[in-house]
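# Requesting a structural model of the entry that follows:
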Amino acid sequence: MNKPIRRLAIFSLALFGVLMLNVSWIQTFQAESLQEHPYNRRQFVESLTQHRGSILVGSEEVAYSEPVGGDSEQFQRKYKNGQMYAPVVGAFRAGSATGIERAENSFLDGSNQLLAVNNFRDMLTGEEPEGADVYLTLNSGAQQAAMDGLESLGNNGAAVALDPETGAVLASYSSPSYDPSSVASVTETEQAAKKWTELEQSEQNPLLNRGLNEVYPPGSTYKVVTAAAALENGATPESTMAAPESLDLGAPLPNAWPGPCNDGNPDTLAHSIEISCNTSMANWAMELGPEKMHEQAEAFGFNQGPMEIPLDVTESSSPLETDPNILGRSGIGQANIESTPLQMAMVASGVANGGDVMKPYLVDSVQNSNLEEVKAAQPEVFSEAISSGTAEDLTQMMIAVTEGDEASGPAGAIPGMQVAGKTGTAETATGPTHNWFISFAPVDDPQVAVAVVVENGGESGGTLAAPIAKEMMEAVINE
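Here you go, the predicted model:
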């Protein structure tokens, strides 16, 4: 063999070697990602022949599969009360899925390893394989109340409710929402794709889950965090702080009304929470200092990174502020403080639960096609935010917000029981204020903690957000 032929043979063998390595790499390390890639049309077509498991709220199937009909062997995804549950359930559509449809896909399509025994049993008996059913923690009444309240206002916003004792998410609604049935059709795919594009391009961003993935300045609801820091560091509800008409923090920081708090006298911590005094709470933040404020915020869950419940949750932020002017404003939930509604619900929940913040979760259990439970929620403590004594002091201070002589949030009160709450009116860079309310009830046996935000409502949290929170709490308590 002459030299040119030998070189060509070696080069050809090298090319075959590279090709084999590439194929091996794809099959070994990239197979799963390619299989699940949104542009893998074959994967989607194959998925339509699977009997996908249902998503349930209580005993109600809110997402389920049914045969398309005719000679087709495909299944169509159907959604009941689609607009109400879309922020959580999401949509299963051509090429992709969102919400729980995506997060719990391996259970719903039957591919999860926990279903292997059941799938093998079905194969032996000749049964068609089916996906598992996913049971959510949502309370239908609270979810309905959240939707009705927010949609009646016509503003964007969100509402989240938690079980303080377990962390179960009882409601998570984001306005505006959409009907997932409009984008899930397998018989009118062009119309479904066009509708999805419209939703993606909408200025209102209905595909955004504002309860979990949008951050807002929390305004005066954050004063609960500031008060907690004060109590944890030696203050009592009767401790006082200067509460003038305005503070010079680089620019004037006034109260929500003309004039000082407490007739110009130093105001107690409890009274400052009841009336939502800006100047005294800003002074408390500066008195405590950046480290103590930062530590307390992180104890409640700020700055802890993204979280999965199993939906992705955006991190809430409370930076370490060394500038006294910025620190003072952060003490009333302004400056650089940013929070999801879920995070503020966790703050209320931690107070309700004696100081322990439970990790939120949306999936209560998973059952295979034989109604056998293969996965169940295990509540766990997310953080020990405050002592039980501080939690009790904050509870009494928050009761005054709904029923005190100078209550700032009486619209959040429920007749016949005590409700702990806190209003919030957050200034924005542009446009009217965001309006907040956080609360929990009943005080003697907390069953639900809530956070509601109304975007650019321009009024007070006690006026716009509190009535929604009240309806959500009543829905859970009266179930």
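
# From here on, just use CA atoms for contacts and neighbour counts.
Will do.

# Verify the stated contact: residue 322 with residue 292.
No. Using Cα atoms under 8 Å, residue 322 is not in contact with residue 292; the gap is 11.5 Å.

# okay, the two: which has more neighbours?
Neighbour count, other Cα atoms under 10 Å: between residue 322 and residue 292, residue 292 has more, with 18 against 12.

# before we go on, could you also do this sequence so I can check it against the first one:
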Amino acid sequence: MNRAIRLTAIFSLLLTLVLLVNLTIVHAFKDDEYARNSLNSRNYFELKSIPRGQIFAGGKVLAKSEKLDDGFYHRSYPTTPEAYGPLVGYISDQYGEAGLEAGYNGILNGTDDALFALKWKDMLLGREHRGANIDTTIIPAVQETAYNELTRHGYNGAVVAIRPSTGEILALASSPGFDPNPIVNNDTAKEAWAQLTENPNKPLLNTATQETLPAGSIFKIITTTAGIAKGYTPQSTVTAQNQITLPGTNTTLENYNGQHCGTGGDTTTLATAFALSCNTAFVEMGIDAGADEFRKAAEAYGIGEKYDLGIPTAAGGLGDLPDDAALGQSSIGQRDVNISVLQAAVMAATVANEGRRMEPHLVAKITGADLKELKRFDAKQLKHGVDPEVARTLKELMRDSERHTAGYAGQDIASKTGTAEHGDPDTPPHTWYVAFGPSEHADVAVAVVVKDGGGQGVGATGGSVSAPIGRAVIDAALKAMR
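Have a look, this model is predicted:
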């Protein structure tokens, strides 16, 4: 009997010890994790008693808080909310937070350690503590042009525009967008959330930064970079054949519409192959350059990297390159190659900036409730980039490519189009356009993707679908920055 009591007592003590250890772990080490969990709605009721900071773009208020009759501050998104929703995000009692509202939550609600001094100052002076504001790098005219160009055609896709010399993101548009206001309104949140999450086009997904897609021919910029490292020049001889057989296989790859490259001979120049986007030439050159140079070139442009924008970003990548057949397919941006629109814009911006790759950033500065600047985010050059001479060569090739692109009307733009196959042969391709302008000392670089051909079927091309959007965004940016 005594033995049974002792065993029961020991077992009870062990359970008590386990409980104490668990409580210690939760309170001492995971308190912040649980307290700041985006699904912990108690946070929002506590913080709704504090005026949350505003989010700005070029002087326009994208997000603000107002005190209502219930005594709490309520969030609203007053400026063209569908155009900014995917980047600004939302903060909801029921569905947590997303976008910049999530990435800069501590700054906006005033709890970030960087605001410790301000919090104490408010306390000592008996003032209401307020969250700090975020000033984005977005130029409203550019953002709204990008969004409107996508939506007026009913396109599902994205646009990113960057200032090459600084990495400032001037536009980051995703279509379809969404209006955050119904999500943060408790009376409409459930219905709005159901509509958004059931939409097959996934409006809550930021296509510009979170989704990676096959790159198609815009990836020939990277293949050309690898080729130049191997000794190729614009005048180097490459195949002009209309098709090429992948090494060690019976699989053939063809040029667009099965055409020969150039005047019809067996060979042509790299300059002609780039301007006409001849697949066979780039398969040949990519294999000759080798997998190591190909990977090195991709890394120089940031393929495989994520960026800290305050919103989620995807890394993309090349996938495995087990043999020359895989390398040949990847050299034209197919097989396992996948990149985000943000990465495509960084690629174009790196060429425009003489090979210097700048870190893209979405927030320009943080200001206090009195709008005094607390922190500024300066331009930062990243370690990996491209040799300036390589960038200059690519710039010339991209100038000539623009002249051969549908709809060219004499603009001083350097560009590359892409048409990326995915799914079966009857599936319309994703269409791409990357460009910068002016072609010298560019003020803006842009990347556009329109998914599934934009309704133009299997014959859709980057030149016919995406290029007009890119040109309109470049024009809007150049006008806004004058």
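
# and whatever residue of structure 1 lines up with residue 206 of structure 2, how many neighbours does it have?
Matched to structure 1 by TM-score structural alignment, residue 206 of structure 2 sits across from residue 209. Neighbourhood size, residue 209 of structure 1 [other Cα under 10 Å]: 25.

# What of the one 10 residues further on?
By other Cα under 10 Å, 30 other residues sit near residue 219 of structure 1.

# just the strands in the stretch 151-300 of structure 1 please.
All strands of the stretch 151-300 of structure 1, identified by DSSP state E, counting those that start in this stretch, fall at 157-162, 169-175, 240-241, 246-248, 252-254, 267-268.

# so what secondary structure elements neighbour the last one?
Read it as strand 267-268 of structure 1. In terms of contacts (3 or more Cα pairs under 8 Å, 6 or more residues apart in numbering; DSSP states H and E), strand 267-268 of structure 1 is packed against strand 240-241.

# start and end residues in structure 2 for the strand it packs on, please.
With TM-score structural alignment as the criterion, strand 240-241 of structure 1 aligns to 237-238.

# Skipping its backbone neighbours, what lies nearest residue 376 of structure 1 in space?
Counting by Cα to Cα, 6 or more residues apart in numbering, residue 365 is the residue found nearest to residue 376 of structure 1 once chain neighbours are left out, at 4.2 Å.

# any idea how far residue 363 of structure 1 lies from residue 88 of structure 1?
11 Å (Cα to Cα, to the nearest Å).

# which neighbours do these two share?
Counting by Cα atoms under 8 Å, 6 or more residues apart in numbering, no residue touches both residue 363 of structure 1 and residue 88.

# who touches residue 205 of structure 2 in this structure?
86, 211.

# distance between stretch 153-164 of structure 1 and the chain's centre?
On the basis of Cα atoms, centre = their mean, to the nearest Å, stretch 153-164 of structure 1 sits 9 Å off its chain's mean C-alpha point.

# Kindly report the same for stretch 220-232 of structure 1.
On Cα atoms, centre = their mean, the centre of stretch 220-232 of structure 1 falls 22 Å from that of its chain.

# Now tell me what touches that stretch from outside.
In contact with stretch 220-232 of structure 1 (Cα under 8 Å, 6+ apart) are residues 236-237, 269, 273, 276, 278, 281, 284-285, 288, 292-293, 296-297, 331-333, 344, 347, 386-387, 390-391, 394, 422-426, 436-438.
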